[in-house]
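**Q** Let me see the structure of the following:
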Amino acid sequence: MTRIDLHSHSSVSDGSDTPAEVIGHAVAAGLDVLALTDHDTVGGVREAAEHLPKGFTLVPGMELSCAYRGSSVHLVSYLFDPEHPALVRELRRIRSDRASRAGEMVDKLQALGVAVTWERVLEIAGAGRDEYADANTIGRPHIARAIVEAGAARDVQDAFDRWIGSGGPAFASRYALDPVRAVELVRAAGGVCSLAHPGRAEGALNDAVPLELVERMAAAGLGGIEADHPAHNREETGYWRGVAADLGVVVTGSSDDHGSLTNRRLGCRTTDPAAFEELVAPATGAALILG
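**A** Below you'll find the predicted structure:
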């Protein structure tokens, strides 16, 4: 049976491995299809495509940053036109604000006595990949790794819990799209999308994504719900599978792998091949990349 993982990250955003390394790990994990979904960028797709073995399929995508009532909501988006003007404008604004936010958090950390430098955060975010410097997305995991290096946290999760998580002393907010607007934007760019880890909305809600919002996203063209996610327990998975059925959208399953930061869990959750075919059928913005 074809094994499909529709959510993964590389060092172009907040994963530890280069896009080429991600493909290698995906093959080693027995996957046949992988979506590379770095945060707010497709900057790693070209490199990943250059390292596909014969018979392997790459799904170009990204995880689009959204916000609702003070909480983060994420949309894994696939097969859209990366040159669509409205989408390009929003992505530039999101990435620019990510950088501004990161600088603000570094300033706060320094004021709190944590020896983190902006230069080191940039080094961690770039991961030595100059050819993608403009596409790389600076995120909190990069700052968290710098905090750990500075000796102010045990590990990345501790850095979030102690310093830069929502409500933490060095936390700063940033620009993100309204989730319904984001669905409309991806669909206008010829893409399709699935609501990422709906049981985990970080921020003011600090709980699941509200059902009324998911209903409005579905009405706007949402194609799937990532019910099968390693952060969901059995009850949450069952609940979101039921929501997907009620709304007439597909269930997607994904690892949300970030390389060594998540113990390289590619393939720990997968998407049914029939659900994948249904999800991508309406896409017109880009094509699957075949090895």
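**Q** C-alpha only now, for contacts and for neighbours.
**A** OK.
**Q** Leaving out chain neighbours, which residue sits closest to the residue nearest to the spatial centre of the chain?
**A** Per C-alpha atoms, centre = their mean, the C-alpha nearest to the average position across the chain is that of residue 63, at 3.5 Å. Nearest non-adjacent residue to residue 63, counting by C-alpha to C-alpha, 6 or more residues apart in numbering: residue 76, 4.3 Å away.
**Q** Could you report the neighbour count for the one you found?
**A** 29 (other C-alpha atoms under 10 Å).
**Q** I'd guess it is in a strand, am I close?
**A** Yes. Residue 76 forms part of a strand when assessed by DSSP: H, G, I helix; E, B strand; the rest coil.
**Q** who's in contact with it?
**A** Each residue near residue 76 by C-alpha atoms under 8 Å, 6 or more residues apart in numbering is listed here: 7, 37, 61, 62, 63, 64, 193, 194, 195, 196.
**Q** Relative to residue 122, how far out is it?
**A** Remark: distance between residue 76 and residue 122 (C-alpha to C-alpha, to the nearest Å) = 25 Å.
**Q** same question, residue 35
**A** Distance of residue 35 to residue 122, given as C-alpha to C-alpha: 26 Å.
**Q** Comparing the two, which residue is more hemmed in?
**A** Remark: of residue 35 and residue 122, residue 35 carries more neighbours, 25 against 20, as counted by other C-alpha under 10 Å.
**Q** please give me the structure for this one as well, since I'd like to look at both together:
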Amino acid sequence: MPGPIDLHAHSSVSDGTETPAELVAAGVAAGLGVLAITDHDSTAGWDQAFIAADGTGLEIVPGIELSTQLDYASVHILGYLVDPTDAALVEATAAIRSERLHRAEAMVERIAADYALDWEDVLAQTTPGATVGRPHIADALVARGHVPDRSAAFATILHWRGGYYRPHEAPPPLEGVRLIAGAGGVPVIAHPGARGPERVLSDARMRALVDAGLFGLELDHRDNPASGRAHWAEVARRFGLVTTGSSDYHGAGKPNRLAENTTDPEVYAAIVARGTGARPFRTP
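**A** Next up, the predicted model:
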């Protein structure tokens, strides 16, 4: 497979700053061989990405990043090669997007009591059909001049200790894994060494996830500290899981750069062999 394999990237369909076509162009410019489009709780960017990739030689992996919640901790699960028409997955992701929207509205209402900000400011930072969430509130705060960038917004006003935070409801990880596997997809826990998953994913819970179809852990990721990588590498070994590496690219929305972490070709081949809901897209 020519070029690096990056299995986690976002477009403006969720909280990236580039359209699916621009995301593909960035992947080509970065010299990638394979790029997964994994927007939060949405597959709406797939077709645009396929059209943009036609003739470039870049292989596009259709995917999703499913939001799940456990003990008030957010656990995101990457789902590769899911069937986008699967009824259970469509219903679940629609419900999650609706909850994200109501949560964002409630947070903006709280923030507006202390800062000049309204819902129209947030909508101005989105594209039609986008999964609205905290990153768009962050962009609105930047546009209003309250913070210099997204990172500053998340470190202050949007931090869970900031006083404006509101948790959102999402299915538990076990249901998330079952949804992805049931849609013919390949479930991989995103950045398990980050604060949320690290805190709640005990060995007993991991065993249940593996039994439900969990296939891997996203090990090489900037949000996994060195100690976390060592721990989760051992977990992967004990439970027979593959390990991936990805950038979690968001365009200008995060400092993450394409191909800063990548996946081994043999692991990618195993993911492709496992998935039955969709196939990677590639033309010469």
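**Q** What does the TM-score come to for these two?
**A** The TM-score (TM-score structural alignment, normalised by the length of structure 2) is 0.94; 281 aligned residues with a C-alpha RMSD of 1.6 Å.
**Q** related to what we said a few turns ago, which position in structure 2 pairs with the residue nearest to the centre of structure 1?
**A** With TM-score structural alignment as the criterion, residue 63 of structure 1 lines up with residue 65 in structure 2.
**Q** again, but for residue 279 of structure 1
**A** Under TM-score structural alignment, residue 279 of structure 1 pairs with residue 271 in structure 2.
**Q** leaving aside the residues next to it on the chain, what's closest to its match?
**A** residue 186 (6.6 Å).
**Q** and what of residue 218 of structure 2?
**A** residue 244 (4.7 Å).
**Q** That neighbour: which element?
**A** In this assignment (DSSP states H and E), residue 244 of structure 2 forms part of strand 242-245.
**Q** Over in structure 1, find the residue span that strand aligns onto.
**A** The aligned range for strand 242-245 of structure 2 is 250-253, by TM-score structural alignment.
**Q** Give me the mean deviation of the matching stretch from structure 2.
**A** Its matched residues in structure 2 lie on average 0.5 Å from stretch 250-253 of structure 1 after superposition (mean C-alpha distance after the TM-score superposition for structure 1).
**Q** and that stretch, how far from the chain's centre?
**A** Put simply, stretch 250-253 of structure 1 sits 16 Å off its chain's centre (C-alpha atoms, centre = their mean, to the nearest Å).
**Q** Over to stretch 159-172 of structure 1?
**A** Offset of stretch 159-172 of structure 1 from its chain centre (C-alpha atoms, centre = their mean): 19 Å.
**Q** can you count the residues close to the residue nearest to residue 271 of structure 2?
**A** Count around residue 186 of structure 2 with other C-alpha under 10 Å applied: 28.
**Q** Verify the contact between it and residue 274 for me.
**A** Yes. Residue 186 of structure 2 lies in contact with residue 274 (C-alpha atoms under 8 Å); the separation is 6.6 Å.
**Q** hey, where'd the strands end up in the stretch 101-250 of structure 1?
**A** Taking DSSP state E, counting those that start in this stretch as the criterion, the stretch 101-250 of structure 1 contains strands spanning 192-195, 224-228, 250-253.
**Q** Where in structure 2 does the second one fall?
**A** Aligned using TM-score structural alignment, strand 224-228 of structure 1 spans residues 216-220 in structure 2.
**Q** ok, residues contacting the matching stretch?
**A** By C-alpha under 8 Å, 6+ apart, stretch 216-220 of structure 2 touches 187-193, 229, 232-233, 236, 241-246, 261-262.
**Q** what's the mean distance for it versus structure 1?
**A** With mean C-alpha distance after the TM-score superposition for structure 1, stretch 216-220 of structure 2 averages 0.5 Å from its match.
**Q** What range does the lengthiest helix in structure 2 cover in structure 1?
**A** Counting residues, the longest helix found in structure 2 (DSSP state H) is helix 87-112. Residues 85-110 of structure 1 are matched to helix 87-112 of structure 2 when aligned by TM-score structural alignment.
**Q** And for stretch 175-188 of structure 2?
**A** With TM-score structural alignment as the criterion, stretch 175-188 of structure 2 aligns to 181-194.
**Q** buried sites along the matching stretch?
**A** 182-194 (16 or more other C-alpha atoms under 10 Å).
**Q** now stretch 196-210 of structure 1
**A** 196, 197, 198, 199, 200, 201, 202, 203, 208, 209.
**Q** Repeat that for stretch 69-82 of structure 2.
**A** 69, 70, 73, 74, 75, 76, 77, 78, 79, 80, 81, 82.
**Q** repeat for stretch 107-119 of structure 1
**A** Result for stretch 107-119 of structure 1 [16+ other C-alpha under 10 Å]: buried residues 107, 108, 109, 114, 116, 117, 118.
**Q** Grab the longest strand from structure 2 for me.
**A** What stands out as the longest strand in structure 2, according to DSSP state E, is strand 59-70.
**Q** residues in contact with that one?
**A** 7, 33-43, 46, 49-50, 53, 74-82, 93, 96, 169-173, 176, 200, 278-283.
**Q** of the residues you listed, buried ones?
**A** Buried members of those, counted by 16+ other C-alpha under 10 Å: 7, 33-43, 46, 49-50, 53, 74-82, 93, 96, 169-173, 176, 200, 278-282.
**Q** Relative to residue 178 of structure 1, how far out is residue 44 of structure 1?
**A** Taking C-alpha to C-alpha as the criterion, residue 44 of structure 1 is separated from residue 178 of structure 1 by 25 Å.
**Q** Helices of structure 1, start to end?
**A** So, for structure 1 - with DSSP H - the helices run 19-28, 45-49, 85-111, 118-126, 140-149, 156-159, 179-188, 211-220, 234-247, 273-280.
**Q** could you dump the ones you listed to TSV with distance to residue 170 of structure 1?
**A** Shown next, in TSV, are the helices of structure 1 (distance: least, C-alpha to C-alpha, whole Å):
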stretch	distance to residue 170 of structure 1
helix 19-28	30
helix 45-49	32
helix 85-111	5
helix 118-126	14
helix 140-149	11
helix 156-159	10
helix 179-188	26
helix 211-220	29
helix 234-247	31
helix 273-280	39
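**Q** Ok, which of the ones you listed comes nearest residue 1 of structure 1?
**A** helix 273-280 (8.2 Å; C-alpha to C-alpha).
**Q** That closest one versus strand 57-68: what angle between them?
**A** Counting by axes from the mean of the first three to the mean of the last three C-alpha atoms, to 10 degrees, helix 273-280 of structure 1 lies at 60 degrees to strand 57-68.
**Q** Could you list the buried residues of helix 273-280 of structure 1?
**A** 275, 276, 279, 280.
**Q** ok, residues contacting it?
**A** Outside helix 273-280 of structure 1, the residues within contact range by C-alpha under 8 Å, 6+ apart are 2, 3, 4, 78, 79, 192, 193, 223, 224, 250, 251, 252.
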